[in-house]
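> just a sequence and a predicted model for now, questions to come.
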Amino acid sequence: MRIVVTTPTGNVGSRVLRLLVQAGVRPVALLRDPGRLPSDLHGLVEPVRADQTDTEAVLRATAGADRLYWVNPPAPPGADPLAHHAVCAEVVARAVREHEIGATVFQSSVGAELRRGAGDIDGLAATELALDATGSPVLHLRCGYFITNLLASAQEVAAGSLSTPWPVDHPLAWVDPRDIGEVAAARLLGPGWTGRVVQAVHGPADLTFTQVAELLAEQLGHRVEAVHVPSAEFRAMLREAGLGAAEVDAIAGMAEGLSGGFVAEQPRSAVSTTPTTVRSWIAEHLQR
């Protein structure tokens, strides 16, 4: 099988790439800088230089592909995130259609089922629709809240607080990106399917920020308090950090759109539950 992997150095894509190599596949790694691939993978993968917004480059990279793992990469600083998603959606849909790719795994997000009103996730929803319109087999992985987001708060957590635009009592499906990579690799290597399939990746448990703060305190040995940042204040913080209006809307819109009684389309099940707990992740990545 010729399997193309996008964002192969990211938290999820890097795991997908290694699992495919360990399964005996020589995957195609599509990335802007092939030099970023780990040296131990040299000769085991086929690196192809391509920007995912460059239609012709992506078409060349995906020629002959049997299966495709697609992630919309982050928008460049200062760009409109939803416009960037729209370009990526057009590119991947054209590649799938023109090459008649037999199976595409798309990394989407919980909340994409709303289609509108969830900030940056609206761009993933639009990509889902573009892939659906190709008529080719596509699997949308609706992923939960990445545990790795805690890394951005490490300094604040060390000082005793965990601030968030989400209501501190709102449960989220916290998931380790490595576990998403394992689900994606299993689907890429497994039996084919027809039509459109949606599979949630919810992690092992739904937790509030208050509960996560308690786990941080337990593992780190000092008090950590979850602190809610109201939407207006959060937006002001993003503007002060130099983000443009479209970027602010994309980031702030996720918590605003998904915290008002939203319930994920897919309930937790054996299919959607993955193993890595927040407690074990903290012990591995944040304890010193």
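Cool, got the structure.
> for the rest of this, base every contact and every neighbour count on C-alpha atoms.
OK.
> state the distance from residue 187 to residue 279.
Counting by C-alpha to C-alpha, to the nearest Å, the gap from residue 187 to residue 279 is 27 Å.
> which stretches of this structure form helices?
13-22, 55-62, 81-99, 121-132, 154-158, 177-189, 209-220, 231-240, 245-258, 278-285 (DSSP state H).
> thinking again about what came up before, more neighbours, residue 187 and residue 279?
Set residue 187 next to residue 279 and count neighbours by other C-alpha atoms under 10 Å: residue 187 wins out with 18 against 14.
> now that one: how far from residue 270?
Distance check for residue 187 against residue 270: by C-alpha to C-alpha, it reads 15 Å.
> then residue 280?
Relative to residue 270, and taking C-alpha to C-alpha, residue 280 is found at 20 Å.
> neighbour count for those two, which is higher?
It is residue 280, of residue 280 and residue 270, that has more neighbours when counted by other C-alpha under 10 Å, with 13 against 8.
> that one: what's it in contact with?
For residue 280, the contact set (C-alpha atoms under 8 Å, 6 or more residues apart in numbering) is empty.
> ok, it to residue 204 distance?
11 Å.
> and for residue 238?
For residue 238, the distance to residue 204 - C-alpha to C-alpha - is 31 Å.
> of the two, which one has the most company?
residue 204 (20 against 17).
> give me the distance between that one and residue 84.
Relative to residue 84, and taking C-alpha to C-alpha, residue 204 is found at 32 Å.
> same check, this time on residue 230
27 Å.
> what residue is smack in the middle of the chain?
By C-alpha atoms, centre = their mean, the chain has its centre lying nearest to residue 107, at 5.7 Å.
> putting a second one here so we can go through both:
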Amino acid sequence: MIVLTAPTSTIGRLLVDDLLDRGAPLRLVARDPSRLAPEVRERAELIEGSHGDAAVIDRACDGAETVFWLAPDNPAATNAETVYVDFTRPACEAFARHGVKRVVGISALGRGTPMAGRAGTVTASLAMNDLIAASGVAYRAVSCPSFMHNLLRQVGAIKEQGMFFLMADPDLKNPTVATRDIAATAARLLLDDSWKGSGQVACLGPEDLSPNEMARIISEVLGTEIGYRQIPGAALKERMTGFGMTDAMAQAMVDMFDAKNQGLDNAEPRTAESTTPTTFRQWCEEVLKPAVTA
């Protein structure tokens, strides 16, 4: 039995479909199972509730061999450690109590870098990895740079202003990854019962691109000039708190982007295993362009 947390998330939906297509027995933990497609609800076992709830995750882990773990965003949290470490603690106790053999989690790059201890949400995510590994299960952190998918939050700005805005240095080349490739990596690990111990599997996409290069590709795909503008951390923080994010979580996001500008995501060596297939241009053609032209 494979337990999937966050099955209605961007990654979780892809993972559910992939594993069901392969005939894997799934148990899905969802706050609102009605958000799952009817055919998914018919083919998987469902547990309603938050996977951060000790009673819920305890039921989910009973009889499970493998768990997919994804800590959900919580912009109202008092700090990033609450989102990652405190939320995950009941699950680690359940893993040990029920003898779960393997856990695959979604995390960030940066372990072993000088920036890892001051990278906001990344720092908390790496602490979550340590907590899971200490529970005694075999653990693989699928470690990712920024998601291509995050640009969908900028569809309005791209359509109305012909621009997108990030904190990233305009000329700094960084890896980015498609969520479909993250889900494919997670599925492979969840179906493989041969690995042991703890470690990470990086998903780096096929290329490193700067925001200016991304703007050029977006322009070519959309057939109209799209520009990029770097925004300072203070302005980003003000924008996030204006949307209701707590001051601490907004600062954790700013700290993360500061660390990325200092090379956090560039420290992981690119290998054949860490190079995932979906290019940024392909993602723009298949995902961003339909969203912008809708």
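That came through, no problem. It should be emphasised that the depicted structure is a prediction, and the values quoted were computed from it without experimental measurement.
> TM between them?
Here the TM-score for the pair of chains, by TM-score structural alignment, normalised by the length of structure 1, is 0.94; 287 aligned residues with a C-alpha RMSD of 1.6 Å.
> circling back to that earlier point, just give me the match in structure 2 for the residue nearest to the centre of structure 1.
Aligning on TM-score structural alignment places residue 107 of structure 1 opposite residue 106 in structure 2.
> surely that match and residue 84 touch.
No. Taking contacts as C-alpha atoms under 8 Å, residue 106 of structure 2 lies outside contact range of residue 84: 10.9 Å.
> need the residues touching each of these two.
residue 71.
> who has more neighbours, residue 230 and residue 84 of structure 1?
The neighbour comparison of residue 230 of structure 1 against residue 84 (other C-alpha under 10 Å) goes to residue 84, with 17 against 13.
> circling back: for the match of residue 107 of structure 1, which residues are in contact?
69-71, 141-144.
> closest to residue 25 of structure 2 out of the residues you listed?
residue 69 (16.4 Å; C-alpha to C-alpha).
> burial measure for the residue nearest to that closest one when sequence neighbours are not counted, as a count.
Nearest residue to residue 69 of structure 2 in three dimensions, chain neighbours excluded: residue 105, at 4.5 Å (C-alpha to C-alpha, 6 or more residues apart in numbering). Neighbour count of residue 105 of structure 2, defined by other C-alpha under 10 Å: 22.
> surely residue 105 of structure 2 touches residue 66?
No. When contacts are counted by C-alpha under 8 Å, residue 105 of structure 2 is not listed as touching residue 66 (10.9 Å).
> what about residue 288 of structure 1, neighbour count?
Residues within reach of residue 288 of structure 1, counting by other C-alpha under 10 Å, total 7.
> give the aligned equivalent of residue 274 of structure 1 in structure 2.
Checking TM-score structural alignment: residue 274 of structure 1 goes with residue 276.
> ok, now which ones touch the closest residue to its match other than its chain neighbours?
Leaving out its chain neighbours, the residue that sits closest to residue 276 of structure 2 by C-alpha to C-alpha, 6+ apart is residue 205, at 4.5 Å. Taking C-alpha under 8 Å, 6+ apart, we find residue 205 of structure 2 in contact with 175-178, 181, 274-279.
> what does residue 205 of structure 2 correspond to in structure 1?
Match for residue 205 of structure 2 (TM-score structural alignment): residue 203.
> and that match, how far is that from residue 183 of structure 1?
Taking C-alpha to C-alpha, one finds residue 203 of structure 1 at 11 Å from residue 183 of structure 1.
> again, but for residue 22 of structure 1
15 Å.
> ok, those two, which is more surrounded?
Applying other C-alpha under 10 Å to residue 22 of structure 1 and residue 183 shows that residue 183 carries more neighbours, namely 20 against 11.
> now do the same for the more buried one: its match in structure 2.
Counting by TM-score structural alignment, residue 183 of structure 1 corresponds to residue 185 in structure 2.
> and that match, what does it touch?
Per C-alpha under 8 Å, 6+ apart, neighbours of residue 185 of structure 2: 142, 203.
> same question, residue 214 of structure 1
223-225.
> still on that earlier bit, dump the helices of structure 1 to JSON lines, plus distance to residue 265 of structure 1.
Shown next, in JSON lines, are the helices of structure 1 (distance: least, C-alpha to C-alpha, whole Å):
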{"stretch": "helix 13-22", "distance to residue 265 of structure 1": "25"}
{"stretch": "helix 55-62", "distance to residue 265 of structure 1": "31"}
{"stretch": "helix 81-99", "distance to residue 265 of structure 1": "22"}
{"stretch": "helix 121-132", "distance to residue 265 of structure 1": "13"}
{"stretch": "helix 154-158", "distance to residue 265 of structure 1": "31"}
{"stretch": "helix 177-189", "distance to residue 265 of structure 1": "18"}
{"stretch": "helix 209-220", "distance to residue 265 of structure 1": "22"}
{"stretch": "helix 231-240", "distance to residue 265 of structure 1": "25"}
{"stretch": "helix 245-258", "distance to residue 265 of structure 1": "12"}
{"stretch": "helix 278-285", "distance to residue 265 of structure 1": "23"}
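> which one of those helices lies nearest to residue 37 of structure 1?
helix 13-22 (9.0 Å).
> average distance between the closest one and structure 2?
Its matched residues in structure 2 lie on average 1.1 Å from helix 13-22 of structure 1 after superposition (mean C-alpha distance after the TM-score superposition for structure 1).
> my guess is residue 47 of structure 2 meets residue 60, correct?
Yes. Contact criterion C-alpha under 8 Å: residue 47 of structure 2 and residue 60 qualify, at 6.8 Å.
> more crowded one of those two?
Between residue 47 of structure 2 and residue 60, counted using other C-alpha under 10 Å, the more crowded position is residue 60 (28 against 20).
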